[in-house]
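Asker: For reference, the sequence and a predicted model appear below.
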Amino acid sequence: MTFKTTLNKELEKYHLILGSTSPRRRQILAENFGITNFATIASNFPEDLAKSNVTPLAYVSLTSSKKAEAIYDTHRNTLEEKTLILTCDTIVTSNGKIFEKPMTKSEQAKFFEYFRAHGDVEVISAITVFKVENGKVSEYRDHAITKLSFRTDNDDIVNAYIESGEGLEVAGGFKYQQLGCLLFDSISGDYYNVVGLPTNTYTLLCKAVK
């Protein structure tokens, strides 16, 4: 199947780099956006920015930008003349608190206890595009916020989910696209933002190639 939109045609003029090795992001880019001609390069940015005195949105936006900057700085001497570097960073927040990737089941359980106490969970993604052309670098940014409502009557599901080990080493401790959807009553916003790459990424790429 071919999907020849104006963006697809314009992207033929560029070398597109997805600054991520996430299989979900690669899949969304190819299967949901119809963009298949891209390379993947992991960013070496340590993602260790301070979270105090900064909003979750500001934190994730700066992290995404720093990821793109790190790829550019590392590969600037070997980049093709016309290159696009696409990066994304996603965090999970509740009551203004940022939840990283739990490494143990006990840590994951504490996440869920907090979600139950406060109810609302937000998944925030920041996307960045560095456009390298004619020796100049332009930066484009956008973000997406999806709201989830954590179930309060789900002891059986929570316990089974923790024991399954599915949500370990994932932001917020759950994979909504798999068993993790059972932890929530509702979703408001972009589903693909929760999975890994928001749909407004497509619009941001359109702006970058104009």
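Answerer: That came through fine. Residues are numbered from 1 along each chain as shown.
Asker: hey, let's count contacts and neighbours off CA atoms from now on
Answerer: Noted.
Asker: I'd like to know how far residue 140 sits from residue 61.
Answerer: Distance of residue 140 to residue 61, computed by C-alpha to C-alpha, to the nearest Å: 11 Å.
Asker: Who has more neighbours out of those two?
Answerer: Taking other C-alpha atoms under 10 Å, residue 140 and residue 61 do not tie; residue 61 has more neighbours (22 against 15).
Asker: Which of the residues in the helix or strand hosting the more buried one are classified as buried?
Answerer: For residue 61, the element it lies in under DSSP states H and E is helix 56-75. By 16 or more other C-alpha atoms under 10 Å, the buried positions in helix 56-75 come out as 56-57, 59-72.
Asker: The structure to be compared is supplied as follows:
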Amino acid sequence: MTRLVLASASPARRTTLRAAGLDPVVVVSGVDESQLSDLPPAELALQLAELKCAAVAARDDLPADALVLGCDSVLELDGEALGKPHDPAEARRRWQAMRGRSGVLHSGHCLRDAATGRVAAATGSTTVHFADVSDEEIDAYVATGEPLEVAGAFTIDGIGGAFVTGIEGDHHNVVGVSLPLLRELVVELGHGWPDLWA
């Protein structure tokens, strides 16, 4: 079995990987995401994923055969990259701008083979359609705290799922890790997807 190391603190990513038969070791990268700015949203997601992967892959306490996965997600709305809101007021403004509209959730993926040093990276993009929620619904949702913890101020697999009316693309990508894309990266590095199953 090849060991997958997830360079992310996201419980949703870990849950998604576990449901797919993988049991990743979580090592938080500690990367300062504010060091990158003024990039197109898809490129920002990819470069942040690459930074997180590189930071964890540089550690000397990883299994020698580990595959290190860095991921990062941003929501693109009106050409702007939206990460996690910094406070409830920002989350409220975001939802007022997003309601009744569509955005594109970009998740950058970077996979490094610790044994060979080879890297494969790509961005998955999924269009997300948002419900025309009321101010009262926005206030109630923001009060749960969930929008403050996630890129784009929403989840599809949590409380916010009722406010997503549809998607075009990979559902898992919206959660934060595209399983089909990750499988392609694993194969690109010369491994078999079933080899990662726990």
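Answerer: That came through, no problem. Source: prediction; values computed, not measured.
Asker: follow-up on the earlier one: structure 2: matching residues for the following helix or strand past the helix holding residue 61 of structure 1?
Answerer: Once helix 56-75 of structure 1 ends, the next helix or strand along the chain (criterion: DSSP H and E) is strand 83-94. Alignment of strand 83-94 of structure 1 against structure 2: residues 66-77, by TM-score structural alignment.
Asker: How about the equivalent of residue 174 of structure 2 over in structure 1, nearest residue that isn't a chain neighbour?
Answerer: Under the alignment (TM-score structural alignment), residue 174 of structure 2 pairs with residue 194 in structure 1. Nearest residue to residue 194 of structure 1 in three dimensions, chain neighbours excluded: residue 123, at 6.1 Å (C-alpha to C-alpha, 6 or more residues apart in numbering).
Asker: Doesn't the one you found belong to a strand?
Answerer: Yes: the assignment for residue 123 of structure 1 (DSSP: H, G, I helix; E, B strand; the rest coil) places it in a strand.
Asker: any idea how far the aligned residue in structure 2 for it lies from residue 157 of structure 2?
Answerer: The equivalent of residue 123 of structure 1 in structure 2 is residue 105 (alignment by TM-score structural alignment). From residue 105 of structure 2 across to residue 157 of structure 2, the span is 14 Å (C-alpha to C-alpha).
Asker: Same question for residue 20 of structure 2.
Answerer: Distance from residue 20 of structure 2 to residue 157 of structure 2, by C-alpha to C-alpha: 15 Å.
Asker: Quickly note the distance from residue 194 of structure 1 to residue 158 of structure 1.
Answerer: Applying C-alpha to C-alpha, the value for residue 194 of structure 1 to residue 158 of structure 1 is 19 Å.
Asker: which of those two has more neighbours?
Answerer: Taking other C-alpha under 10 Å, residue 194 of structure 1 and residue 158 do not tie; residue 194 has more neighbours (26 against 19).
Asker: Pull the contacting residues for that one.
Answerer: Residue 194 of structure 1 sits next to 123, 146, 176, 177 when contact means C-alpha atoms under 8 Å, 6 or more residues apart in numbering.
Asker: out of these, which ones does structure 2 keep as well?
Answerer: Among those, the contacts conserved in structure 2 (both residues aligned by TM-score structural alignment, their matches' C-alpha atoms under 8 Å) are 123, 146, 176.
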